[in-house]
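Student: make a model of this:
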Amino acid sequence: MANTYTQIHIQVVFAVQNRQSIIKNEWKVELYKYMTGIIQNNGHKVLQINGMPDHIHILFGMRPTQSLSDLMKDLKQHSSKWINNRSLVSGRFSWQSGYGAFSYSKSDLGRVLNYIKNQEQHHKSVDLHEEYLQLLKEFNVEFDERFILKPIL
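Tutor: Below you'll find the model as predicted:
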């Protein structure tokens, strides 16, 4: 086949190390723009990004030119460096190891876009741990409870 045609939609969810609530409203939009740039520079298309002070959700169209694990390594590494180089938090910022990744059909995109856009409202009734477990169960992802989001210290 002369060309490759794909339609792959992925939502990734990942947390700040120790689930600390340290992503501040004052700079989160700039962080989201920076993260969008990283994803786009790797050839993918961001559809929605949002989060809470302790975690991020990103929905993007993924191109088959890179593995998800390589993209996530690049995204987390460079965004951590961006936060640390600007001294946006006291101490050293890092993301928790690991992430959740969930695929969606085109018909699901509207629902997922709204879900990510309305994170603040959603988290008034559901905390991150509960939300993450719901996603894992909804997608029938096998997991070990010991390794699901390290607790807040």
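
Student: okay, CA-based contacts and neighbour counts for the rest of this
Tutor: OK.

Student: need the helices for this structure, in chain order.
Tutor: 25-41, 68-85, 109-117, 119-122, 128-138 (DSSP state H).

Student: a markdown table for those, including distance to Ala101?
Tutor: Below are the helices of the chain laid out as a markdown table (distance: least, CA to CA, whole Å):
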| stretch | distance to Ala101 |
| --- | --- |
| helix 25-41 | 15 |
| helix 68-85 | 9 |
| helix 109-117 | 13 |
| helix 119-122 | 17 |
| helix 128-138 | 9 |
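
Student: which among the ones you listed is found nearest to Phe93?
Tutor: helix 68-85 (6.1 Å; CA to CA).

Student: Proceed likewise with the subsequent sequence, for comparison:
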Amino acid sequence: MSFIKVYIHFVWSTKNRCPFLATKEVRQKVWTHIKENAKEKGIYIDFINGYTDHCHCLISLGVDQSIQKVMQLIKGESAFWINKEKIIVEKFQWQSEYFAVSVSESMIDKVRNYIKNQEIHHSKKSFQEEYKEFILKYNFQKFDDE
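Tutor: Model prediction:
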């Protein structure tokens, strides 16, 4: 039996960064659904939250899980569910892009706290500003998933 502990901080946005997730109620429904659906698929979401136009997830990858597959399962199913349940009026889509960064054991609590405080954080800084900072700070490489 293999034992692994690999935490990844995922962030992805709504299509064209539209503020589809406008209310706390809508966001809470979506986050709860994503977490429950992920659990059914054997994906461990440690913490999830976001704001009107994006989602943050702290996930512990399983032994047979890849970043790409986890994102495909979470984003694809949740968009389908949001549209099926008519959670919002417009057709809902997630942006195809996402970013993912590994999180060391010593930083887990800091990342959880950061994800937890998204509303406070984004009252000071937009998602687009944050996104640009992340790309520059971590020197991300872009990969085409399709």
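
Student: follow-up on the earlier one: for Thr6 of structure 1, find the nearest of the helices of structure 1.
Tutor: Here helix 68-85 is closest among the helices of structure 1 (CA to CA), at 14.8 Å.

Student: average offset between that closest one and structure 2?
Tutor: Superposed on structure 2, helix 68-85 of structure 1 shows a mean distance to its aligned partners of 1.0 Å (mean CA distance after the TM-score superposition for structure 1).

Student: list the buried residues of that helix.
Tutor: Within helix 68-85 of structure 1, the residues that count as buried by 16 or more other CA atoms under 10 Å are Leu71, Met72, Asp74, Leu75, Lys76, Ser79, Ser80, Trp82, Ile83, Asn84.

Student: not counting that helix itself, show me its contacts.
Tutor: By CA atoms under 8 Å, 6 or more residues apart in numbering, the residues outside helix 68-85 of structure 1 that reach it are Leu31, Tyr34, Met35, Ile38, Ile39, Asn42, Val89, Arg92, Phe93, Ser94, Trp95.

Student: so how far is that helix off the chain centroid?
Tutor: Averaged C-alpha coordinates place helix 68-85 of structure 1 at 11 Å from its chain's average position (CA atoms, centre = their mean, to the nearest Å).

Student: tell me what angle that helix forms with helix 25-41.
Tutor: Calculated by axes from the mean of the first three to the mean of the last three CA atoms, to 10 degrees, helix 68-85 of structure 1 forms an angle of 140 degrees with helix 25-41.
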